[in-house]
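here is a sequence together with a model predicted from it:
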Amino acid sequence: MCKHVNWKRNGVQHHMVLEKKKAIDEIIKKASSVKDHLVSFPPFCHYERNGISVCLESGLGDQLASPVKKYIQNLLKVNMEGLYGPEWQMEEKVKRREMVSPEAHYIFVRQFTNTTSNENFSTKSEETTYPGQTGDRNRLVGFVHYRFIVEEDIPVVYVYELQLETCAQRKGLGKFLMQLIELIARKNHMGAVMLTVQKANVLAMNFYATKLRYIISNISPSRVDPL
């Protein structure tokens, strides 16, 4: 009799676990199906302060035009190759695969059309424009790559990349973009915003820990193996 009761209880618990998983999967599916998350946040589509003026646009990994792919690759190399050192060649291949995944959502940062700023945007990477658009008014100056995934049974927004050209850094833009990501997370019922930072990237470590007050996750490799 006891075994029978235990079996039924386990069955109920199993059913609850399945229901919870189903609900989380549905949240992820719904969030991932939205093509343009910026539509819900019109005030965040422009950023004009500290000497720069830019517009934000949404994009999807499996719909990137070749010039945009090349821009992403080049900016990643400029910003990350030195930090990875000899490991960059292998890491670059991984990032190129991640870049064009259907699950990859993007926020592109481009120079605002009617900018009155005197800032000259430039990068070591090759100049590019969006398809069908020409001129400096559409110059890319950075991007965010994020996805909706499940971590430790919690739906989260995972920021794969936040990359800005040197001229667009230290102007509050990075914080602005992360605030937007947090708004997107809340609107889509995510439990957290997560990202990975190399310990060698001291500036990024300070940015997330000190300026944004992010905390190290319990599943972080540094918690599992501090070395």
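Cool, got the structure.

please count neighbours and contacts with C-alpha atoms only from this point.
OK.

what helices or strands is whichever helix or strand Val156 is part of leaning on?
Taking DSSP states H and E as the criterion, Val156 maps to strand 154-164. On a contact count with 3 or more CA pairs under 8 Å, 6 or more residues apart in numbering; DSSP states H and E, strand 154-164 meets helix 2-33, helix 66-84, strand 140-151, helix 173-187, strand 192-195.

deepest-packed of the ones you listed, please.
Highest mean neighbour count among the helices and strands packed on strand 154-164 (mean count of other CA atoms under 10 Å): strand 140-151, with a mean of 22.

tell me what that one is packed against?
Where contact means 3+ CA pairs under 8 Å, 6+ apart, strand 140-151 is packed against helix 2-33, strand 105-111, strand 154-164.

turn these into JSON lines, including distance to Pro86.
Formatted as JSON lines, the helices and strands packed on strand 140-151 follow (distance: least, CA to CA, whole Å):
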{"stretch": "helix 2-33", "distance to Pro86": "34"}
{"stretch": "strand 105-111", "distance to Pro86": "28"}
{"stretch": "strand 154-164", "distance to Pro86": "20"}
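
please identify which of these is closest to Phe207.
strand 154-164 (11.8 Å; CA to CA).

tell me what angle the closest one forms with helix 2-33.
Compare the direction of strand 154-164 with that of helix 2-33 by axes from the mean of the first three to the mean of the last three CA atoms, to 10 degrees and you get 30 degrees.

how about strand 154-164: buried residues?
Pro155, Val156, Val157, Tyr158, Val159, Tyr160, Glu161, Leu162, Gln163, Leu164 (16 or more other CA atoms under 10 Å).

tell me how far the third one lies from Ile149.
Plainly put, Val157 is 6 Å away from Ile149 if you go by CA to CA, to the nearest Å.

over to the second one?
Taken as CA to CA, the spacing of Val156 relative to Ile149 amounts to 6 Å.

next: the fifth one.
Using CA to CA, Val159 is found at 10 Å from Ile149.

one more: the fourth one?
Summarising the geometry, the distance separating Tyr158 from Ile149, computed by CA to CA, is 7 Å.

just Leu195 next, same as before
12 Å.

common neighbours of those two, please.
Residues touching both Leu195 and Ile149 by CA atoms under 8 Å, 6 or more residues apart in numbering: Tyr158.

structure two is appended below for comparative analysis:
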Amino acid sequence: MPVDSKKLVKKACQHIKPVEKFECETQRSTTTDGETIKFDYMWATHLSDEDFEWVFSLFKENMYDMYHKSQWGYDENSKRNELRATTSRFIIAKNSKGDKIGYTTYRFVVDHNIPVAYCWELQIVPAYQNKGIGGMMLDTLEKLSSKTNMSKVMATVFLYNGPSLGFFHKHGYNSDVTCPSDDSGLDYAILSKETPST
């Protein structure tokens, strides 16, 4: 019997606090250099203006040049709307002092008739990169994908973003069936990792 993807996604979207409800938070909370990290979970629409400006400034710091050289180009208003979409949810990482140091934003969506948790952005402040924090957030997202009966976690990455491609590959992500072919002329890859059924 085919899975009703729309129903599964609609059901997943209705959970107010899915990470807490399904106890999906990563068990890892310490960086590679021993600092304890904590996480907050919220809808994009619940971010304060101050928090949203921090989210956007970090995106811009990390990705401005990459978007400028991309085929998509850089459209600030479009990206702001995307990050604050009503369907977007955030996992925000904080260091031991309580300072925000990174985030991932994700959505439950139907992609090519399949229910997925889509990792829209994953951004870490430069001083905290390569310390395991992104992996902690992916771990939470993968558990959440499984608990909400999504088929996989997906992400779109620029082909020239070597560190990001390496990060996702390290965590078991491979080219999705929907990934553009090498001769497509497109400058991004679509990666995914199947989630085990609960």
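On my side now, so go ahead. The shown structure was predicted, so the numbers you read here are calculated from the model rather than taken from an experiment.

skipping adjacent residues, who's closest to Cys45 of structure 1 in space?
Distances taken as CA to CA, 6 or more residues apart in numbering put Leu56 closest to Cys45 of structure 1, at 4.9 Å, once the chain neighbours are dropped.

same thing with Glu98 of structure 1?
Counting by CA to CA, 6+ apart, the residue nearest Glu98 of structure 1 is Ala104, at 7.3 Å.

wait, the one you found touches Phe143, no?
No - at 12.0 Å, Ala104 of structure 1 does not count as touching Phe143 under the criterion of CA atoms under 8 Å.

so how far does stretch 60-70 of structure 1 reach from one end to the other?
15 Å.

for stretch 22-33 of structure 2, that is, sorry about that
Rule used - CA to CA; the end-to-end distance of stretch 22-33 of structure 2 is 29 Å.

the residue nearest to Cys45 of structure 1 maps to what in structure 2?
With TM-score structural alignment as the criterion, Leu56 of structure 1 lines up with Phe39 in structure 2.

for stretch 72-91 of structure 2, list every residue counted as buried.
Result for stretch 72-91 of structure 2 [16+ other CA under 10 Å]: buried residues Tyr74, Leu83, Arg84, Thr87, Ser88, Arg89, Phe90, Ile91.

what's that stretch in contact with?
Counting by CA under 8 Å, 6+ apart, 13, 39-45, 52, 56, 64, 67-68, 103-108, 137 sit against stretch 72-91 of structure 2.

next one: stretch 176-192 of structure 1
Stretch 176-192 of structure 1 is contacted by residues Ile27, Ala31, His37, Phe44, Val144, Ile154, Pro155, Val156, Val157, Val193 when judged by CA under 8 Å, 6+ apart.

could the residues you listed go into TSV alongside distance to Gly172 of structure 1?
As requested, the contacts of stretch 176-192 of structure 1 are exported to TSV (distance: CA to CA, whole Å):
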residue	distance to Gly172 of structure 1
Ile27	31
Ala31	27
His37	21
Phe44	13
Val144	15
Ile154	29
Pro155	28
Val156	24
Val157	21
Val193	19
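
just those now: which is nearest Gln13 of structure 1?
Ile154 (18.1 Å).

I'd say the closest one and Ile24 touch.
Yes - between Ile154 of structure 1 and Ile24 there is a contact at 7.4 Å, judged by CA under 8 Å.

quick check: neighbours shared by those two?
Contacts common to Ile154 of structure 1 and Ile24, judged by CA under 8 Å, 6+ apart, are absent.

residue contacts, the most centrally placed residue in structure 2?
Nearest to the mean C-alpha position of structure 2, by CA atoms, centre = their mean, lies Cys119 at 2.8 Å. Going by CA under 8 Å, 6+ apart, Cys119 of structure 2 touches Thr104, Thr105, Tyr106, Arg107, Val153, Met154, Ala155.

that one and Gly185 of structure 2: what is the separation?
In terms of CA to CA, Cys119 of structure 2 sits 23 Å off from Gly185 of structure 2.

Glu121 of structure 2 and Thr104 touch, don't they?
Yes - Glu121 of structure 2 lies in contact with Thr104 (CA under 8 Å); the separation is 5.3 Å.

count of neighbours near Glu20 of structure 2?
12 (other CA atoms under 10 Å).

actually Ser222 of structure 1, sorry about that
Going by other CA under 10 Å, the residues that sit close to Ser222 of structure 1 add up to 12.

hang on, it is in a strand, isn't it?
No - the assignment for Ser222 of structure 1, made by DSSP: H, G, I helix; E, B strand; the rest coil, is helix rather than a strand.

quick check: the gap between it and Thr196 of structure 1.
Using CA to CA, Ser222 of structure 1 is found at 11 Å from Thr196 of structure 1.

what lines up with Ala204 of structure 1 in structure 2?
In structure 2, Ala204 of structure 1 lands on Ser164 (TM-score structural alignment).

excluding chain neighbours, what is closest to that match?
Val157 (7.0 Å).

so the one you found: helix, strand or coil?
The local conformation at Val157 of structure 2, judged by three-state DSSP, is strand.
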